[in-house]
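[1] need a structure here:
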Amino acid sequence: MGHTVLFMSMSLDGFIAGLDDDRSQPFGAGGERLFAWDASDDSARVHAEYDATGAVLAGRRTYDLVDGWGGDHHGVPVVIVTHAAPAKVPDGPSSFTFVTDGIARAVALAKEAAVGKDVLVHGADIAQQLLRAGLLDEIQLHLMPVLLGQGRPLFGTTPVELTILRVVDTPAATHIRYRVSR
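    Modelled structure (predicted):
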């Protein structure tokens, strides 16, 4: 069975978006810099892992910020944890399931949809919920050589032990994959 893997770009000082991230500026002030690794040929191996995932799990805030990825999150099913489903869902190759009865149910549905592949997780709040519930297996960070100084932090203050599984160092970013210790 696949793992739940948080897949996030982050500044060296721990931010996943600059200040004032909203629909008009989903990554906040300066936050677009966090995704510069994605176009790098040196990071192709890491991007191939992203493309090989079987489903996506995210929260409603992330879904809204990126406008449902325009209906296509690399062609895989997407499970969104929310209090209420949106009135309209974008058309595209990705199917969307909106889960209102908790993170455990959302993980179960995402793993089922992933058919044995990893579930790609996006979002700080979802990451915190998964960590608290003991449902996050791995963390794949794309550490960018930039200090944003302020913005939206990825992690809270609860201690969590991690084991480094792999480090891929490229000129654009350092990609670190961790196993979450339980």
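
[2] C-alpha from now on. contacts and neighbour counts both.
    OK.

[3] and what about Pro159, helix, strand or coil?
    Reduced to three states with DSSP: H, G, I helix; E, B strand; the rest coil, the structure at Pro159 is coil.

[4] to compare with the earlier structure, here is another sequence to fold:
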Amino acid sequence: MSGSSAGGGQVVVNRSMSLDGFIAGPGDTMGWVHDYLTADTFPEVMAATGAMLVGRRTHEVARQMAAEDTDYDGGPVFVLTHRPPDEPVAGVTFLSCDLAEAVATARAAAGGKNLEVLGADLASQCLRQGLVDEVLVYVLPVLLGDGVRFSTPGLGRIELEPVSRQQSGAVTLLRFRVPAARPAG
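    Alright, predicted model coming up:
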């Protein structure tokens, strides 16, 4: 069943990817993304986003990058983790529930707009459980050679339906629909 069955916006896996399939470089480096992509590259994506659900590792990488130009405002941020921090983090809600409940909580906060899912492991889990409506991929003209792959091992085959392709400068945005009914594994 699709993540949008509860109404409102879509559940969208949103990521930048090098041409050789990495969403982060060695050591989780992400600065290369900002060489090509800014919040102004595809402003309609940010405008359609109401909240973000982020994996813990991705959240930690983003915090390390906070000094860099990361002025993307995707609405309230929820981090799904087994280990919430002892001290609160401004602007972040930590969730320690099951995946479907986390998606429902973040979708409710999105106020009818899209929920972005960030992080390879979290996105793979959402895809495996049929909670994703769309996948957006910003293909950047760079080869990294190593790093964090687009999806985690064990995701299995998932057929996607191409929806659109847009170009902005050197960046290509590919949009795919995830069919509501698909075979497992």
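
[5] where do the helices sit along the second structure?
    43-48, 56-64, 99-109, 120-128 (DSSP state H).

[6] tell me which of those is the most buried.
    Stretch with highest mean neighbour count among the helices of the second structure: helix 120-128 (a mean of 22; mean count of other C-alpha atoms under 10 Å).

[7] and that helix, how far from the first structure on average?
    Once superposed with the first structure, the aligned residues differ from helix 120-128 of the second structure by a mean of 0.5 Å; criterion: mean C-alpha distance after the TM-score superposition for the first structure.

[8] now that helix: which residue numbers in the first structure?
    Under TM-score structural alignment, the counterpart of helix 120-128 of the second structure in the first structure spans residues 124-132.

[9] relative to Gly151 of the first structure, how far out is the spatially most central residue of the first structure?
    The centre of the first structure sits closest to His122, judged by C-alpha atoms, centre = their mean, with a distance of 2.0 Å. Relative to Gly151 of the first structure, His122 of the first structure is positioned 17 Å away (C-alpha to C-alpha, to the nearest Å).

[10] ok, Glu112 of the first structure next?
    34 Å.

[11] which residue in the first structure aligns with Ala51 of the second structure?
    So, by TM-score structural alignment, Ala51 of the second structure is matched to Ala55.

[12] likewise Val139 of the second structure?
    Match for Val139 of the second structure (TM-score structural alignment): Leu143.

[13] so that match sits against His175, correct?
    Yes: with contact defined as C-alpha atoms under 8 Å, Leu143 of the first structure counts as touching His175 (6.1 Å).

[14] of those two, who's got more company?
    Between Leu143 of the first structure and His175, counted using other C-alpha atoms under 10 Å, the more crowded position is Leu143 (24 against 20).

[15] list the contacts for the more buried one?
    Residues in contact with Leu143 of the first structure (C-alpha atoms under 8 Å, 6 or more residues apart in numbering) are Ser9, Met10, Ser11, Leu12, Ala173, Thr174, His175, Ile176.

[16] just send those back as JSON lines, with distance to Val78 of the first structure too.
    Below are the contacts of Leu143 of the first structure laid out as JSON lines (distance: C-alpha to C-alpha, whole Å):
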{"residue": "Ser9", "distance to Val78 of the first structure": "19"}
{"residue": "Met10", "distance to Val78 of the first structure": "22"}
{"residue": "Ser11", "distance to Val78 of the first structure": "26"}
{"residue": "Leu12", "distance to Val78 of the first structure": "29"}
{"residue": "Ala173", "distance to Val78 of the first structure": "27"}
{"residue": "Thr174", "distance to Val78 of the first structure": "27"}
{"residue": "His175", "distance to Val78 of the first structure": "24"}
{"residue": "Ile176", "distance to Val78 of the first structure": "24"}
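
[17] same check for the residues you listed, but in the second structure.
    Retained in the second structure: Ser9, Met10, Ser11, Leu12, Ala173, Thr174, His175, Ile176, out of those (criterion both residues aligned by TM-score structural alignment, their matches' C-alpha atoms under 8 Å).
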